[in-house]
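1. I would like the atomic coordinates for the input below:
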Amino acid sequence: MSPHYWQKSSYCQEGDACVHISAAPTTVRIADAEPPRNVLTVSVVAFEALLDLVKSPDGR
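-> From the prediction side, this is the model:
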């Protein structure tokens, strides 16, 4: 099993209020801390849809 390389969000605040992302060819892992305690794994397609939704002007 290959190691996961975690990247901290550029919008991170002080302390543990951060989101960490680890991308693989077909999945994206989203964690609440490093080392990750709670990890959500989604497909790349689902993650891209989430980003599109977040970036949309009305959030829909």
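
2. CA only for contacts and neighbour counts going forward, please
-> Noted.

3. which residues in this structure form helices?
-> Per DSSP state H, the chain carries helices over the ranges 44-55.

4. Tell me, how many residues neighbour residue 34?
-> Applying the criterion other Cα atoms under 10 Å, we find 15 residues in the vicinity of residue 34.

5. surely it meets residue 20?
-> Yes. Here residue 34 lies in contact with residue 20, judged by Cα atoms under 8 Å, at a distance of 7.1 Å.

6. how about this one, so we can line them up?
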Amino acid sequence: MTELHWQKSSYCEAGSTCIHLASAPAREIHLRESATPYATVITTVTRLHRLLARIKGGDLDH
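-> Model (predicted):
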């Protein structure tokens, strides 16, 4: 298994919980939160891009 190199979100403030991302073979993106680093979500670049576009577009606001 390839070791992942995690990168902390640039929006993270010191002392707060943060989102970490790591890329893997086959264009997979691994996501985790610093408060629960053992729980990882795996997605693709395309799906992550679509999610971020919807978030930025306000499609997921309540």
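
7. before we move on, the earlier item: and for residue 34 and residue 20 of structure 1, which residues touch both?
-> Shared contacts of residue 34 of structure 1 and residue 20, defined by Cα atoms under 8 Å, 6 or more residues apart in numbering, are found at residue 6.

8. Show me where structure 2 has its strands.
-> 7-8, 19-24, 28-33, 36-44 (DSSP state E).

9. how close does the first one sit to structure 1?
-> Yep, that's strand 7-8 of structure 2 we're talking about. Once the two structures are superposed, the average separation between strand 7-8 of structure 2 and the matching residues of structure 1 is 0.3 Å (mean Cα distance after the TM-score superposition for structure 1).

10. and that strand, what other elements does it pack with?
-> Where contact means 3 or more Cα pairs under 8 Å, 6 or more residues apart in numbering; DSSP states H and E, strand 7-8 of structure 2 is packed against strand 19-24.

11. residues contacting residue 29 of structure 1?
-> Residues touching residue 29 of structure 1, when contacts are defined by Cα under 8 Å, 6+ apart, comprise 21, 22, 23, 39, 40, 41, 42.
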